[in-house]
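[1] Show me the folded form of this:
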Amino acid sequence: MKACEKPSKYMSMILDGMDQHVTQLPKPLTNSKSMASMWKLPTHITGAIVHGRGQHVFVDINEVPHDSNMTMNVLLQVLLKYPSLPPVLYLQLDNCVRENKNRFMFAMCCMLVELQIFRKIKMSFLPVGHTHEDIDQFFSRIAQYLRKRNVQTIVKLLRLIKEAYKKLKTTTERLKNMFNIRDWLMPSIAPMRHHTQHHVFRFTLNEQGKAVMHTRQWANMTKEWTECDKTDNINYIIQSHPEGIPDLVPLCFIKPDLATFEVDIKKMEKFPWMKSDHLKEWGDFLQEIKHQKENPVAGVFPIHELVYGTNQSHDVSQDPSHVSDNQSEFEALQMSQPDPVQIGPKRVRREKMQLLPGNFVAVYTTKYKHHWPQIGEIVSVNESDITLNWYNATYTGYCSPAFLQNNGKKEKWVEDVNVEDTISDPFKLTKASKLPVRIVEVLKVQQERLNIDLQRSISV
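    Predicted coordinates:
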């Protein structure tokens, strides 16, 4: 592996999360009936292996969401542990859109390149069903080691994890605060589509000093990189660097029910494996959590530390395209060439529909000013009027024909409306007989323009 052979040029890192059922605390060696009924504190382990350099474990108690914010925070914390970073980073992640394969992670990589923390970043995702990597072995050794021991506290959990993996440079720590990098980046990021079809992404600088992304469907299928497709003259994933620093992710203690845990932990003093020192540690831990929630302390933003704390001088003019590739073992998985990743708003390719019978249209007539939305199916059209079959409709519910009672008989509610009263283009209902999303958006804009009170509006 290049990262092990040439650590001054390459860094290789893999990030993943561990199965949580093994690390509920306290965890006795043998579970009794009385212990089984007590509430245990769920803990979550995020691991990172920096090949040839070290192993790093971060533990949380589910007080923060496990999303892209966690991945980005852990990535930055791991990078801070190495004062001298090489110019190229190889990053391997689980193929999960919520946590990893999303525009926030891509924007973070763009920032690391534009700030010249790295000259090139290559991010790879393994296909579903082929994700057994060295980090899974790392987690397996931890799980096996913990099963054979009493784990009374978080402090002991962190110590046992280091003992389980007897390699140098293994660190363990509790992930206390997370920066809300996702919301901080969001206003500066362009929309993106088709990125889930690709599994390898490369981030480099162009001549203008902006980070650009190229993709491959699989790592070793071809040496050619696919350029992103751009829309509305939006050429880059991150348009500008956000100002200031992100806020902290708010702590949420609904999943970790600390009130119940505080009561149950006191009952565990009757067990011989739970010593007074362990109970004191839990008491200190719960006090620390309460203080952390009431008085959050952000600290220094890791990107600032990486920018001002490293002395990187990467030659950005070097050709970053030379990556050694072997014959892909996943060649059978490439059934068709994926669409290029699209940066910018979604292209809308649809023909404008006409005012023809069978199509639907939204209108607004003062006669029914307390009825919203006013939706009808076109029955016929003449020069100035259209005949509509009124429909019951809501923004999110099903649409159904409206009826009138005429001499005790139920008849479709059909009425002529002036063409000038239409407030939307003609459209078709969805397969589920609902309003299309674009029509709902139009109606909401029109509702605000017409100052319609939705609370007292009803369907026609």
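
[2] Could you use CA atoms for every contact and neighbour count after this?
    Noted.

[3] residue boundaries of the helices in the stretch 51-200 of the chain?
    Counting by DSSP state H, counting those that start in this stretch, the stretch 51-200 of the chain has helices at residues 68-80, 103-114, 134-147, 154-164, 181-185.

[4] okay, the ones you listed in a markdown table with mean neighbour count and distance to residue 217 next?
    Below are the helices of the stretch 51-200 of the chain laid out as a markdown table (neighbours: other C-alpha atoms under 10 Å; distance: least, C-alpha to C-alpha, whole Å):
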| stretch | mean neighbour count | distance to residue 217 |
| --- | --- | --- |
| helix 68-80 | 20 | 22 |
| helix 103-114 | 23 | 16 |
| helix 134-147 | 16 | 23 |
| helix 154-164 | 18 | 36 |
| helix 181-185 | 20 | 26 |
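
[5] now the other sequence, so there's something to compare against:
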Amino acid sequence: MLSKRRAIALDKSSVKKKLSLPCSCAKNCQKQFSVQEILYWRQRIHCIPAGEERIKKLAEMIQLCAITIRKYERDSLYRINQKLCCRHFFTETVLGISIPTLTRAKRAIQENRHDLNVRTPRVGTNGVRGRVCEGFIAAYMNAACDRDPTGNIFRMPAGLTKLDLHSLYQTIHKDGIGKSKFYNILDSKYRNLVFCKNQRFTKCTDCHNFRCLIEKEQDTQIKSDYIAMRNLHLKEQQMEREAYYVRRGQAEMRPKEILSLIIDGMDQNKTDLPHYCKWSNPSGAGQQKLRTHITGSIVHGRGKYFFIDHGQIPHDTNLSLSCLMKILSNESHNGILPPTLYVQLDNTARENKNKYFLGMMAYLVKHDFVKEVYMSFLLVGHTHEDVDQCFSKISQKLKEKDALTMPNLEALIFNSQTPQPHVSKVNTVWNISGWLEPFINQVHNITFPKMYRVQKDGTGHVYVQYKKLSTEEQWHPTSDERQLEIFKLDDVGCQMTPPGIPNQVHPYMAEEDIQTLMRSLDKDFKLAQFTDECTNWWKEFLASEILGSNEETWPTLNRTTEVDPMSTLSEKELDLIEKYKEKRSQFKEVFTKQGTDRRKYKKNDMVVVKISKTEVNIGEVRSVNGEDLELNIFKRNKGCFTSTDHIVSVRLSSCFATGFQLTNSKNIPSKIKERIAQENLKLV
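    Predicted coordinates:
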């Protein structure tokens, strides 16, 4: 709420009163300015709370407007909108502040500047086109770039240069700013944008091939075709990433209706134990490490999960599905999940993109644990997303701190994330692939699509559909394509699903590898970093826990329930949505109140029709058929215009927009003649 003083300063009537009073100087400053101009300048000051921020803003305005800046100069002048005014008018009328406040602002300027007579240069903004350019760059950064774990550094797709980015900008904004100004904006306002020659993460084959073709090609036309194809590929990956952000946002806004998650695995060689932060391996340490692997997941709007194993189970689809089932069980409310499930996965066929993962999603839908499941995948080589940023934060933490034991690693992961995640060891993995194998069909070309949808029809039959890209509209298979039947059918056409629960995968590590690790750790135990607590943990772990001992139960889920759409929105928000839908369904005619309507010529009206760029004819309207006119052409004969009985059909767009009648002497009215002459046309 504004204070009384600030409210008076922003009151229109008080400004009018100020402008009605004569200025103390001889310049009559008050006559040069309007009320709106004064209010604009006052709002820039009085909408900021009193304090350092307001003084700083006031100092900027003084530097912008003052011709000279001296602390106590009474005769100083100020330039506002190219108009000069005195100090008294500038202070009390334009800004609505007191002289002491102005003096404090000038003192702040003097304390921060060496040369008081040099005005601070104005920063160029390039106007509206510059702001549009900045919006384009910011939008492209958010949609197409890979972010560092800090979120401050954006890395462009490999091989994309500043010139390429400017070309993309020019294709959208043809009247945009030039290349030099574009580069200036990049260098001054987007210093955190990095252009990479090589891809830091998984390489995209298409990007690499396009880059090689563009660099080697000499023909400019062929090279431009390659660039256009590369830009189309980048546009596709940008749209796929934006579609993922939309699904993520939906889940965050409607948690009772949608559950969205992304799951992926971290690089294995970064978290090997024991881990030393200052060096890869100190002198005297053993060479053999315990290979650990982290499976991470972000449940959007809910939390993060990290599961740690040490190579005792295979890293395949059973591990991914077991982690997923634990997450779903933990995120359920009394065993009940939201009806819609979004799962964002990596393109790895061994772990995610296979018939077993698809079959498990169909199993969840078949038994009504969820109503529908959407499995989506980003383009290969462009899959660095939010979960990978979480892994990068763990890597950064490992550079700062030792992780000598499994509890050390768990604590390090726990403290590396905000908000703090769920961290646990993988004690049990279920053989879900073997459980599903007898009941699901082989799926051909399963790696081709980027999105799958699993739903159930009115008869309880589960069906699977797919799209090549998630941004396409058409779902496949269509009625004339081969159907995608995930479950096998019995003799009467019912889908068969596996009974009971899957068996557990038995952990395994070669005895030779365990012995090698024990001999290597004997050297580590002698280092100064190892305390008695760390040594005792390793001995106990190698003796009993390395192959796992704490078995877990199969996650239990209950049938999902229907929820009202938009159940998380208030009544006011629902009312606004209904009004918006109603407004969208309305139609309003766009028109002007111009008296002449070229579509409504009357029968027997005379019309001027253009037959070429320089020639016109006149004719009498016989009939109007939609956008066509049927005319009887008239010609000049012995000083007057008479009918030729030659009937032609012409378009309305080629006729002058008003009809007329011949004069009593059968000639064209003078106004029509003047218009024909003004258009530099010839009557034939």
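
[6] Can I get the helices of the stretch 51-200 of the first structure in a markdown table including distance to residue 259 of the first structure?
    Below are these laid out as a markdown table (distance: least, C-alpha to C-alpha, whole Å):
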| stretch | distance to residue 259 of the first structure |
| --- | --- |
| helix 68-80 | 25 |
| helix 103-114 | 34 |
| helix 134-147 | 26 |
| helix 154-164 | 17 |
| helix 181-185 | 30 |
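
[7] Of these, which is nearest residue 265 of the first structure?
    Closest to residue 265 of the first structure of the helices of the stretch 51-200 of the first structure, according to C-alpha to C-alpha: helix 154-164, at 13.2 Å.

[8] Tell me the residues of the second structure aligned with the closest one.
    In the comparison with the second structure, helix 154-164 of the first structure aligns to the range 406-416 (TM-score structural alignment).

[9] Repeat that for stretch 88-96 of the first structure.
    The alignment of stretch 88-96 of the first structure onto the second structure (TM-score structural alignment) covers residues 340-348.

[10] Alignment lookup: residue 376 of the second structure to the first structure.
    By TM-score structural alignment, residue 376 of the second structure lines up with residue 124.

[11] next one: residue 304 of the second structure
    By TM-score structural alignment, residue 304 of the second structure lines up with residue 55.

[12] And residue 257 of the second structure, by the same measure?
    Match for residue 257 of the second structure (TM-score structural alignment): residue 9.

[13] Which among the helices of the stretch 51-200 of the first structure is found nearest to residue 193 of the first structure?
    helix 103-114 (9.3 Å).

[14] quick one: the closest one to helix 68-80, angle?
    For helix 103-114 of the first structure against helix 68-80, the angle by axes from the mean of the first three to the mean of the last three C-alpha atoms, to 10 degrees is 30 degrees.

[15] coming back round to it: which residues touch the match of stretch 88-96 of the first structure?
    244, 247, 257-264, 352-353, 370-380, 383, 447 (C-alpha atoms under 8 Å, 6 or more residues apart in numbering).

[16] Buried ones among these?
    Neighbour counting with 16 or more other C-alpha atoms under 10 Å marks 244, 247, 257-264, 352-353, 370-380, 383 as buried within those.

[17] what about residue 8 of the first structure, neighbour count?
    13 (other C-alpha atoms under 10 Å).

[18] which secondary structure element contains it?
    Using DSSP states H and E, residue 8 of the first structure maps to neither a helix nor a strand.

[19] what do you get for residue 375 of the first structure?
    Counting by DSSP H and E, residue 375 of the first structure is found in strand 374-381.

[20] what range in the second structure matches the following helix or strand past that strand?
    Next helix or strand after strand 374-381 of the first structure toward the C-terminus (DSSP H and E): strand 385-392. Using TM-score structural alignment, strand 385-392 of the first structure lines up with nothing in the second structure.

[21] same for strand 385-392 of the first structure, what does it pack against?
    Under the contact definition 3 or more C-alpha pairs under 8 Å, 6 or more residues apart in numbering; DSSP states H and E, strand 385-392 of the first structure sits against strand 374-381, strand 400-401, strand 414-418.

[22] list the buried ones in that strand?
    Neighbour count says strand 385-392 of the first structure has 386-392 buried, by 16+ other C-alpha under 10 Å.

[23] between the residues you listed, which is closest to residue 152 of the first structure?
    Of all the buried residues of strand 385-392 of the first structure, residue 392 has the smallest distance to residue 152 of the first structure: 60.3 Å, by C-alpha to C-alpha.

[24] That closest one touches residue 412, doesn't it?
    No. The pair formed by residue 392 of the first structure and residue 412 falls short of the contact definition of C-alpha atoms under 8 Å, at 11.6 Å.

[25] Quickly note the distance from residue 439 of the second structure to residue 499 of the second structure.
    As judged by C-alpha to C-alpha, to the nearest Å, residue 439 of the second structure and residue 499 of the second structure stand 10 Å apart.

[26] Just want to know which of the two has more residues nearby.
    Between residue 439 of the second structure and residue 499, counted using other C-alpha under 10 Å, residue 439 has the larger neighbour count: 16 against 8.

[27] show me what contacts that one?
    487-488, 496-498.

[28] So which of the residues you listed wins on neighbours?
    When these are compared by neighbour count (other C-alpha under 10 Å), residue 487 ends up highest, at 24 neighbours.

[29] Give me the aligned partner of it over in the first structure.
    Under TM-score structural alignment, residue 487 of the second structure pairs with residue 237 in the first structure.

[30] contacting residues around its match?
    Applying C-alpha under 8 Å, 6+ apart, we find residue 237 of the first structure in contact with 103, 106-107, 110, 189-191, 211-213, 343.

[31] Out of these, flag the one nearest to residue 308 of the first structure.
    residue 110 (17.7 Å).

[32] separation between the aligned partner of the closest one in the second structure and residue 530 of the second structure?
    Alignment note: residue 110 of the first structure maps to residue 362 in the second structure; criterion TM-score structural alignment. Remark: distance between residue 362 of the second structure and residue 530 of the second structure (C-alpha to C-alpha) = 49 Å.

[33] residue in the first structure matching residue 584 of the second structure?
    Counting by TM-score structural alignment, residue 584 of the second structure has no partner.

[34] Residue 584 of the second structure: which element?
    Going by DSSP H and E, residue 584 of the second structure is part of helix 571-585.

[35] Read off where whichever helix or strand comes after that helix ends up in the first structure.
    Once the chain leaves helix 571-585 of the second structure, the next helix or strand it forms, by DSSP H and E, is strand 606-610. The counterpart of strand 606-610 of the second structure in the first structure, using TM-score structural alignment, is absent.

[36] Let me know the next secondary structure element after strand 606-610 of the second structure.
    strand 615-625.
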